[in-house]
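Trainee: output the structure for:
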Amino acid sequence: MTTTFSPGTSVTSAILNITNGTAAPFRLPFDDVTVTWCAVFLLSFLVIGFCGSLLTIIVILSCTKLQSVVFNQIILSLCFADLTSACVSWVNLYRRTWGFNQFLPPDFFCWFYWGADILTSYVTAMHFVVFSVLRFVSVWRPAYMENIKIVHVKIGIFVMWFIGFISGFVPVALLSGVSVIDRSDLSIPNARWPSCTQYLETISSYGDMIAITFPLFLYAPCMAIMMLFVATLVVTKRKRRERLPSISAAPVASLHQKEEREEERALLQVSLIVVSFVVGYFPFTIFEFYAMNNTDSSYEGWKAEWLFGTVQYIFMRFSECLNPIFYNCASAEMREKSLEVLRCQVCRWHRQPIVEIPVSTTNSVISQSEAQL
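Mentor: Down below sits the predicted model:
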């Protein structure tokens, strides 16, 4: 006996059509209230993430001084990654709720979402590592930073995006798409997954791919970032202990204060990166391995898997929304420029329209004035 699955009238109900002519109601692993809350969170994060990333991009591109800073070039590239994630996040919301059984948009949106999602994850992780390394160097050996030019950073950014595209976007996009899911046997992995997901015949290939690339592009970077944070903290404390015994003249004391402010900024940025990475990407990687190896065919197991996948994606989007805030928190100049751009935009919105006086009316007024004279 074979079965097919067709959508019902509600997002939380459907009909399991059986070839012998009978039909049975079929419960989905979520209800309308849960869908509503998911939509509230993810659509809010979409707007916040899009506006925050776009604002940071505009601020950096509109300020030559900010563009000349090596770290800001990496932040600029990270904002493009977050902007991409925000733009495709609606696909994840749709595929896990209203489009769970039948993905109505063109197949392009499905495989492009999967490719872009993995691409931005890998690119973000590589950027975080490079940023943390440069921050550590700026504290440990500040003179070395003078040898790093903007062109070097731009080349590195291009290489990271290229690696992410070849290692993430291409293989995942090829392995993903829209298909009709047979949910008669929930022990089959993709029977519990949305219609827009990995193809059943390529699930093993997808499992092999994430088994190789996740440790390389996600777990290893996470460990590296944590180690760099500890190393930056240790170097900072050691340098401050060395400064304490010396009683310096005013110019030297001022220089030490400047160095300490730079060290505090480095520690703050690296610590925020650690928080963002752990909150956003650890649940994501754990869920991918869990979903690939989950054999619980009960309805409760299906519901738990759906809830885990939805919550981990909400956490990822939340961490990406925090990134623009982190960038501004760690840089006074970035904050000032961001507020300046916002103030200019608000003034532009509230600017009164200029009323143009017709030329004929103006000439008439002038003629009357001359007549009176």
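Trainee: C-alpha from now on. contacts and neighbour counts both.
Mentor: OK.
Trainee: so who does Phe287 touch?
Mentor: 308-309, 312 (Cα atoms under 8 Å, 6 or more residues apart in numbering).
Trainee: what about these, which are in helices?
Mentor: 308-309, 312 (DSSP state H).
Trainee: PyMOL command for the buried members of those?
Mentor: Buried residues among the ones in helices among the contacts of Phe287 (16 or more other Cα atoms under 10 Å), as a PyMOL selection:
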select buried, resi 308+309+312
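Trainee: out of the ones in helices among the contacts of Phe287, who's nearest Ser77?
Mentor: Gln312 (24.0 Å; Cα to Cα).
Trainee: these two touch, right, that closest one and Ile286?
Mentor: No - the pair Gln312 / Ile286 is not scored as a contact, 9.1 Å apart, by Cα atoms under 8 Å.
Trainee: so Met160, which state does it fall into?
Mentor: Per DSSP: H, G, I helix; E, B strand; the rest coil, the local secondary structure of Met160 is helix.
Trainee: ok, residues contacting stretch 113-129?
Mentor: Contacts for stretch 113-129 (Cα under 8 Å, 6+ apart): 74, 78, 81-82, 84-85, 88-89, 91-92, 157, 160-161, 164-165, 168-173, 176, 217-218, 221-222, 224-225, 273, 277, 281.
Trainee: and those, which of them are in strands?
Mentor: Counting by DSSP state E, the contacts of stretch 113-129 place Ser176 in strands.
Trainee: ok, back up a step: which of the ones in helices among the contacts of Phe287 lies closest to Gln372?
Mentor: Proximity of the ones in helices among the contacts of Phe287 to Gln372 (Cα to Cα) peaks at Gln312, which lies at 80.2 Å.
Trainee: could you also give me the structure for this next sequence, so I can compare it with the first?
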Amino acid sequence: MLHLSDIQQAAARIAGQVLDTPCVESRTLSELTGAQVFLKMENLQFTASFKERGACNKLRQLSQEERQRGVIAMSAGNHAQGVAYHAQQLGVPATIVMPGFTPGVKVARTQGFGARVLLHGATLEEAAAHARALAADQQLTFVHPYDDEAIMAGQGTLALEMLAARPDLDTLIVPVGGGGLIAGIATAAKALKPPIEVVGVQAQRFPAMVNAVKGEHHAQGASTIAEGIAVGAPGVHCVEAIRRHVDDLLLVQEGDIEQAIVLLLEIEKTLAEGAGAAALAALMRHKQRFAGKKVGMVLSGGNIDPQLLAQIIGRGLVRSGRLMRIVVGTRDVPGSLARITALVAQAGANIDEVHHQRAFTLLAAQNVEIEMVLQTRSREHAADVIERLRAAGLEVRQQP
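Mentor: Model prediction:
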């Protein structure tokens, strides 16, 4: 059973090896949500994730013989980098088994920390089984990503730092995958401040912990943008700690997470991956539940694929009304497009894309549909652009 003393010892053990990251107030997010919001910026760690804490604590407790033989871990992302980096710092040979679908950039970064990377299996489960087999065959120490008390204790150091920086916090919101992070945080927070509320957040598509702890039966999906918390089976040790210390578990949709990523970029100028933005997603979705409270949120990581980020930003612009797609029907004669673009310019919008549709339309043969993607300032501005085009006698409809 994990205790506060284990987490305090972990804090002493990893001091100077990981960042005591800022826990800063966001006035704008506070205004948007009705809570007083504080962000624990774990995306500022060297490997851009809280995973360093548990990995460092685990590795620093290895015996000399275990250090010489080396360690092995299974991960498709943040845990891999945390183990590889701190193993390199300690001179410990590290092998990381990653599933075959792992993006090349994550493989290269893990190798850059000196680890031997083995790609194996089409799923996380297959990669984990292979890592376990190698650990037994080569006498390597297996470093579990979450279901290990040394890992949980390392992650729990986050709570010590948050309550030292903001002792008046009355609620903590924490992303949940396998449960190592929230198990450590909740154990420490409840010991230091029993009245504090600890709330976990899972992606709707990967609700394993909610199902295990609450006895519910949410279906599991195939993918999520919060891949850092996309865990099919929660840790056994983690479930025990969560049942004792965590007050509630919430689920968030993919759109909630996307919106939270964009808000953090725009408002705080900070990059969070899907799992890292899950806490804000829950706060935005359940504003009334947290209204008036002093809320500490863990931004657990900032490792996100640039192409995925670009898509999320684009979808966020659509969601906020700053990017819209319209179809304008008009006579197919010279000057028609020039007239329409002039009207758009007069309305203060910018044209992102234009496409003429002559074949796939029910309009008369002499007419044309012009599909346009426009950049606007807001939903209200978008509505004004459409109204101006209609006032000029054009048929306009907005596309979803």
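Trainee: tell me how they score on TM after superposing.
Mentor: The TM-score (TM-score structural alignment, normalised by the length of structure 1) is 0.25; 152 aligned residues with a Cα RMSD of 6.7 Å.
Trainee: before we move on, the earlier item: can you lay out the contacts of Phe287 of structure 1 as CSV showing distance to Trp349 of structure 1?
Mentor: CSV is the format used below for these (distance: Cα to Cα, whole Å):
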residue, distance to Trp349 of structure 1
Phe308, 42
Gly309, 41
Gln312, 38
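Trainee: thought Trp90 of structure 1 was touching Leu43?
Mentor: Yes - using Cα under 8 Å, Trp90 of structure 1 makes contact with Leu43 at a distance of 7.2 Å.
Trainee: remind me, longest helix of structure 1?
Mentor: helix 250-293.
Trainee: number of residues surrounding Ala338 of structure 2?
Mentor: By other Cα atoms under 10 Å, the residues close to Ala338 of structure 2 number 10.
Trainee: what helix or strand is it on?
Mentor: helix 336-346 (DSSP states H and E).
Trainee: got the contact list for that helix?
Mentor: 330, 350-351, 385, 388-389.
Trainee: out of those, who's nearest Asp137 of structure 2?
Mentor: Using Cα to Cα, those come closest to Asp137 of structure 2 at Ile351, 61.1 Å.
Trainee: is the closest one in contact with Val385, as I believe?
Mentor: No - if you go by Cα under 8 Å, Ile351 of structure 2 and Val385 don't touch, sitting 11.7 Å apart.
Trainee: looking at these two, which has the bigger crowd around it?
Mentor: A count of neighbours by other Cα under 10 Å puts Val385 above the other of Ile351 of structure 2 and Val385, at 21 against 15.
Trainee: look up how far Gly180 of structure 2 lies from the more buried one.
Mentor: Applying Cα to Cα, to the nearest Å, the value for Val385 of structure 2 to Gly180 of structure 2 is 50 Å.
Trainee: repeat that for Gly329 of structure 2.
Mentor: Gly329 of structure 2 is 56 Å from Gly180 of structure 2, by Cα to Cα.
Trainee: could you count how many residues lie near the residue nearest to Thr285 of structure 1 when sequence neighbours are not counted?
Mentor: Nearest non-adjacent residue to Thr285 of structure 1, counting by Cα to Cα, 6 or more residues apart in numbering: Phe214, 7.1 Å away. Per other Cα under 10 Å, the neighbour tally for Phe214 of structure 1 reads 19.
Trainee: likewise for Met284 of structure 2?
Mentor: Counted with other Cα under 10 Å, residues neighbouring Met284 of structure 2 total 20.
Trainee: from Leu39 of structure 2, how far off is it?
Mentor: 14 Å.
Trainee: and what of Gly255 of structure 2?
Mentor: Taken as Cα to Cα, the span from Gly255 of structure 2 to Leu39 of structure 2 is 21 Å.
Trainee: out of those two, which sits in the busier spot?
Mentor: Neighbours were tallied for Gly255 of structure 2 and for Leu39 using other Cα under 10 Å; the higher tally belongs to Leu39 (22 against 15).
Trainee: dump the residue contacts of that one.
Mentor: 22-26, 296-299.
Trainee: from those residues, which is closest to Thr157 of structure 2?
Mentor: Looking across those and measuring by Cα to Cα, the closest to Thr157 of structure 2 is Val298, at 12.2 Å.
Trainee: where does the nearest residue to the closest one once chain neighbours are set aside fall, secondary structure wise?
Mentor: Computed as Cα to Cα, 6+ apart, the closest residue to Val298 of structure 2 that is not its neighbour in sequence is Lys40, at 4.9 Å. Using DSSP H and E, Lys40 of structure 2 sits in strand 36-41.
Trainee: which is the next helix or strand following that strand?
Mentor: helix 51-59.
Trainee: show me what that following helix is packed against.
Mentor: Contact analysis of helix 51-59 of structure 2 by 3 or more Cα pairs under 8 Å, 6 or more residues apart in numbering; DSSP states H and E lists helix 4-14, helix 78-90, helix 149-165 as its packing neighbours.
Trainee: now do the shortest one: which elements does it pack against?
Mentor: On a contact count with 3+ Cα pairs under 8 Å, 6+ apart, helix 4-14 of structure 2 meets helix 51-59, helix 149-165, helix 180-192.
Trainee: for Ala131 of structure 2, which of those helices is the nearest?
Mentor: helix 51-59 (16.4 Å).
Trainee: now the buried members of the contacts of Leu39 of structure 2.
Mentor: 23-25, 296-299.
Trainee: nearest to Thr95 of structure 2, of these?
Mentor: Leu299 (27.5 Å).
Trainee: hmm, the closest one is touching Phe38, no?
Mentor: No - with contact defined as Cα under 8 Å, Leu299 of structure 2 does not reach Phe38; the gap is 10.1 Å.
Trainee: about what we covered before: now the residue nearest to Thr285 of structure 1: which helix or strand?
Mentor: Phe214 of structure 1 belongs to helix 203-214, assigned by DSSP H and E.
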